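Participant: coords please:
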Amino acid sequence: MLNEEYFVPKMKTKSGAAKRFKFRASGSIKRSQAFKRHILTKKTTKNKRQLRGIAEVHFTNENAIRTMMPYA
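Facilitator: Below you'll find the model as predicted:
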């Protein structure tokens, strides 16, 4: 049986971050675009088209996301 003195609990992944971010094989982090959920009628077609697709997380935010997702 394990001795409880040496037991280190597992780190938890932040479930909100796991839903929002995915890691690429290269190590970069991809995210979806913001401003696409509601109030779309006042946005132009060009604006909505440019918000399509996947964006990459800025390098200044990568360390924070990696700490939220320790096993990714």
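
Participant: contacts and neighbour counts: CA atoms only from here.
Facilitator: Will do.

Participant: for the protein, what spans make up the strands?
Facilitator: Counting by DSSP state E, the chain has strands at residues 21-23, 29-32, 54-56.

Participant: compare these and give me the one nearest N63.
Facilitator: Between N63 and these, the shortest gap by Cα to Cα is with strand 29-32, which sits at 10.5 Å.

Participant: now do the closest one: which elements does it pack against?
Facilitator: Contact here means 3 or more Cα pairs under 8 Å, 6 or more residues apart in numbering; DSSP states H and E; on that basis strand 29-32 packs against strand 21-23, strand 54-56.

Participant: compare with the first, here's sequence two:
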Amino acid sequence: MKTCRAAAKRFRTTGSGKIRRRKANKNHLLQHKSSHRKRRLSQLTLADDSDGNNISKMLPYMK
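Facilitator: Sure thing, here's the model as predicted:
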């Protein structure tokens, strides 16, 4: 089985096995967003449980 390389670059796991992801809206058009908003968008968050099956299929070797 092959790993989907696009997904491998976007997702990581925590120590307990949950899936972490980046937040959207932090790539461009940043001049009108507040510093507080940009700082919040920089933090990693957990992927939703409903996406877990799809992510697991794309990343079969992720623990």
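
Participant: could you dump the strands of the first structure to JSON lines with distance to A72 of the first structure and mean neighbour count?
Facilitator: JSON lines is the format used below for these (distance: least, Cα to Cα, whole Å; neighbours: other Cα atoms under 10 Å):
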{"stretch": "strand 21-23", "distance to A72 of the first structure": "7", "mean neighbour count": "17"}
{"stretch": "strand 29-32", "distance to A72 of the first structure": "10", "mean neighbour count": "16"}
{"stretch": "strand 54-56", "distance to A72 of the first structure": "16", "mean neighbour count": "13"}
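
Participant: quick one: closest of the helices and strands packed on strand 29-32 of the first structure to F35 of the first structure.
Facilitator: Nearest to F35 of the first structure among those is strand 54-56 (12.8 Å), distances taken as Cα to Cα.

Participant: check the mean deviation of that closest one from the second structure.
Facilitator: Taken over the aligned residues, the distance from strand 54-56 of the first structure to the second structure averages 0.6 Å (mean Cα distance after the TM-score superposition for the first structure).

Participant: before we move on, back to that, TSV for the helices and strands packed on strand 29-32 of the first structure, including distance to K36 of the first structure?
Facilitator: Output for those, formatted as TSV (distance: least, Cα to Cα, whole Å):
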stretch	distance to K36 of the first structure
strand 21-23	16
strand 54-56	12
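
Participant: tell me the spacing between H58 of the first structure and N47 of the first structure.
Facilitator: Using Cα to Cα, to the nearest Å, H58 of the first structure is found at 21 Å from N47 of the first structure.

Participant: measure the most centrally placed residue in the first structure to R49 of the first structure for me?
Facilitator: Nearest to the mean C-alpha position of the first structure, by Cα atoms, centre = their mean, lies F21 at 2.2 Å. Noted for F21 of the first structure: a distance of 21 Å to R49 of the first structure, by Cα to Cα.
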